[in-house]
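Trainee: fold the following for me, if possible:
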Amino acid sequence: MTTGTTQDRAKQAAGRRAAAELCHDGMTLGLGSGTTAHFFVRALAERVADGLDVVGVPTSQATGDLARSLGVRLTDLEAVSELDLTIDGADELDAQGDMIKGGGACLLWEKIISRASRRTVIVSDASKLVTTLGQFPLPIEVLPFGWTSTARLVTDLLRDAGYDICAPVRRPGSCGPLVTDSGNYLLDVRLGAIQDAATLAAELNQIPGVVENGLFINMADAVVVGHADGTTTIREPGDISGQDTNA
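Mentor: Predicted coordinates:
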C-alpha cells in the first residue's frame, strides 16, 4: 500500500465525518478547496442526494465546478449575509489552530469565506499537524502590477524580521506564472519556522501590492483529523496536536 493511498484514506475519513456530523438542513456552507476539502464535498453531495437541504459557497472555481457537477446547490457572498459553517483543509496546522493555507492557490477566497462564517472547521490528515508553522512554503498573493517590487519589499521585511531566506519565488503554472481565481500571482517563501505568525501576517499585508498571505490566525474552531485506518478524531484549538480524544 502506497503512502499516497494511505493519506487519501485518512483525508476521506475526515471529510466524510465532517459531512455526516456537522452539516444540517437549512445551513449555508463554505466549501473549501484542496484534496481533503474535496473529499468533504463529495461526501456532502451524497447526503444532498439523500435529501439534505443545504446551499454552498465555494472557495474556488474548482470547488464550485465540483459541487455543481455533484448536484450541490450554490450561492455567493453577495446573496447571503453570513455563513453557518465553512469546512476547509490546511497545509499546516499548529496546536493553537493557526494555519498555513494556499498550497492550492485559493487562499484569498478561503480567507474571505472563513471570515464570513460563524464557524470554520478544518478537515485534515495527521501529517498536517505541526508544532511550529513554517516548513510548508508560505504563499503570498500579490498584484501582477509591480510584482517584482512587491517581492523585494517582502524580502526586506522578512530579513529585517530575522528570517534567513532566499528571495520569494513566483509560483509557476502550466503556461507561464500561476494566476489565481482573482487574477493575481502567488509568491512562495520558505521560512523554516515562524515564531510570531500573527505579527508577520499583519506586517505582510501592509506591503503595497500584497493582496493577502497564507497565514490564517485564530480562524479554526475545530479540526477533524482522519487516520489511515479510517478512524477520525475531533480536536479543539489548544489541543490540536495533542492526544486523540474522540475516536
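
Trainee: for the rest of this, base every contact and every neighbour count on C-alpha atoms.
Mentor: OK.

Trainee: just checking, residue 168 touches residue 149?
Mentor: No: counting by CA atoms under 8 Å, residue 168 stays clear of residue 149, with 11.5 Å between them.

Trainee: those two - which one has more neighbours?
Mentor: residue 168 (20 against 12; other CA atoms under 10 Å).

Trainee: ok, which stretches of the protein are helices?
Mentor: 3-22, 35-49, 61-69, 107-115, 147-160, 197-204 (DSSP state H).

Trainee: nearest to residue 79, of those helices?
Mentor: helix 107-115 (12.9 Å; CA to CA).

Trainee: got the buried residues for the closest one?
Mentor: Within helix 107-115, the residues scored as buried using 16 or more other CA atoms under 10 Å are 107-111, 113-114.

Trainee: quick check: angle from that helix to helix 61-69?
Mentor: 60 degrees (axes from the mean of the first three to the mean of the last three CA atoms, to 10 degrees).

Trainee: I'd like the distance between residue 54 and residue 36.
Mentor: Separation of residue 54 from residue 36 (CA to CA, to the nearest Å) stands at 20 Å.

Trainee: now the second one, please; I'll put the structures next to each other:
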Amino acid sequence: MDARQLKVEAARAALAHVGSGMRLGIGTGTTAEEFVRLLAEKVATGLDVVGVPTSERTAALCRELGVPLSTLEDTPELDLTVDGADEVDPDLTLIKGGGGALLREKIVAAASDRMIVIADKSKLVETLGRFPLPIEVNKFGLRATEVAIGAAAAKLGLSGPVTLRMTGGQPFV
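Mentor: This is a model prediction of the structure:
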C-alpha cells in the first residue's frame, strides 16, 4: 500500500465512528484531508453531519466537497474531532500542529466529547523529535518567549535552535 492509501485507510477507520446527527471537529493536514474526502462521499449519500474546521484550508476543502460547516460560536459542543498528527511514538504520545493550525486544533479538540487521531505508518517514530516541535507564540514579548523556550529546553538537556517560522518574509500565522 502506498502512503496515500495508508492515509485513506486511517481516515476510513475514523469514519466508522461517525453517525448521522453528529457535530464534528475536522482537523488539518494530509490525513485529515482524506477523512474530509470520505466524509463528503457519505454526506452526498445522506449522512447528516455538521463540521467545525480547524483551519481555513480544511474549511475550503469541506465547502468544495459539500460538507456542511458551522463555527464554534454556533456549535460550541462537538461530539467528535478527527485530526492527524505529525509524529506518534509507541506510547501514543504525539506531536501535532506542524501545519500551523495548533491553536484552533486545541480549541476544537477541547470542545469535543471524543477525539480520534489518525496517522499512517510514516508518522510512527521510536522517539519524538524528528519533526520540529511547534510552539505558538504571541508577537508581544517574542524575544522574551524565545529566551524562555531556550531555557526550558536546556533544563531538559535539549539543545538546538529556536526558530521563528517565516512565510513571505513575515512570521508564520
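
Trainee: follow-up on the earlier one: who touches both of residue 168 and residue 149 of the first structure?
Mentor: The overlap between the contact sets of residue 168 of the first structure and residue 149 (CA atoms under 8 Å, 6 or more residues apart in numbering) is empty.

Trainee: can you add distance to residue 136 of the first structure and give the helices of the first structure back as CSV?
Mentor: Converted to CSV, the helices of the first structure look like this (distance: least, CA to CA, whole Å):
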stretch, distance to residue 136 of the first structure
helix 3-22, 17
helix 35-49, 16
helix 61-69, 22
helix 107-115, 14
helix 147-160, 16
helix 197-204, 13
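
Trainee: ok, which of those comes nearest residue 131 of the first structure?
Mentor: Comparing the helices of the first structure by CA to CA, helix 197-204 comes nearest, at 12.8 Å.

Trainee: who's in contact with the residue mapped onto residue 85 of the first structure from the second structure?
Mentor: Matched by TM-score structural alignment, residue 85 of the first structure corresponds to residue 80 in the second structure. Neighbouring residues of residue 80 of the second structure by CA under 8 Å, 6+ apart: 18, 22-25, 112-116.

Trainee: would you list those in CSV and tack on distance to residue 167 of the second structure and neighbour count?
Mentor: Below are the contacts of residue 80 of the second structure laid out as CSV (distance: CA to CA, whole Å; neighbours: other CA atoms under 10 Å):
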residue, distance to residue 167 of the second structure, neighbour count
18, 36, 20
22, 36, 15
23, 33, 23
24, 30, 29
25, 27, 30
112, 31, 18
113, 35, 12
114, 33, 14
115, 30, 19
116, 30, 17
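
Trainee: number of nearby residues for residue 31 of the second structure?
Mentor: Residue 31 of the second structure has 26 nearby residues by other CA under 10 Å.

Trainee: state the distance from it to residue 5 of the second structure.
Mentor: In terms of CA to CA, residue 31 of the second structure sits 10 Å off from residue 5 of the second structure.

Trainee: repeat for residue 18 of the second structure
Mentor: 20 Å.

Trainee: what of residue 13 of the second structure?
Mentor: 12 Å.

Trainee: can you tell me the closest non-neighbouring residue to residue 108 of the first structure?
Mentor: residue 212 (6.2 Å; CA to CA, 6 or more residues apart in numbering).
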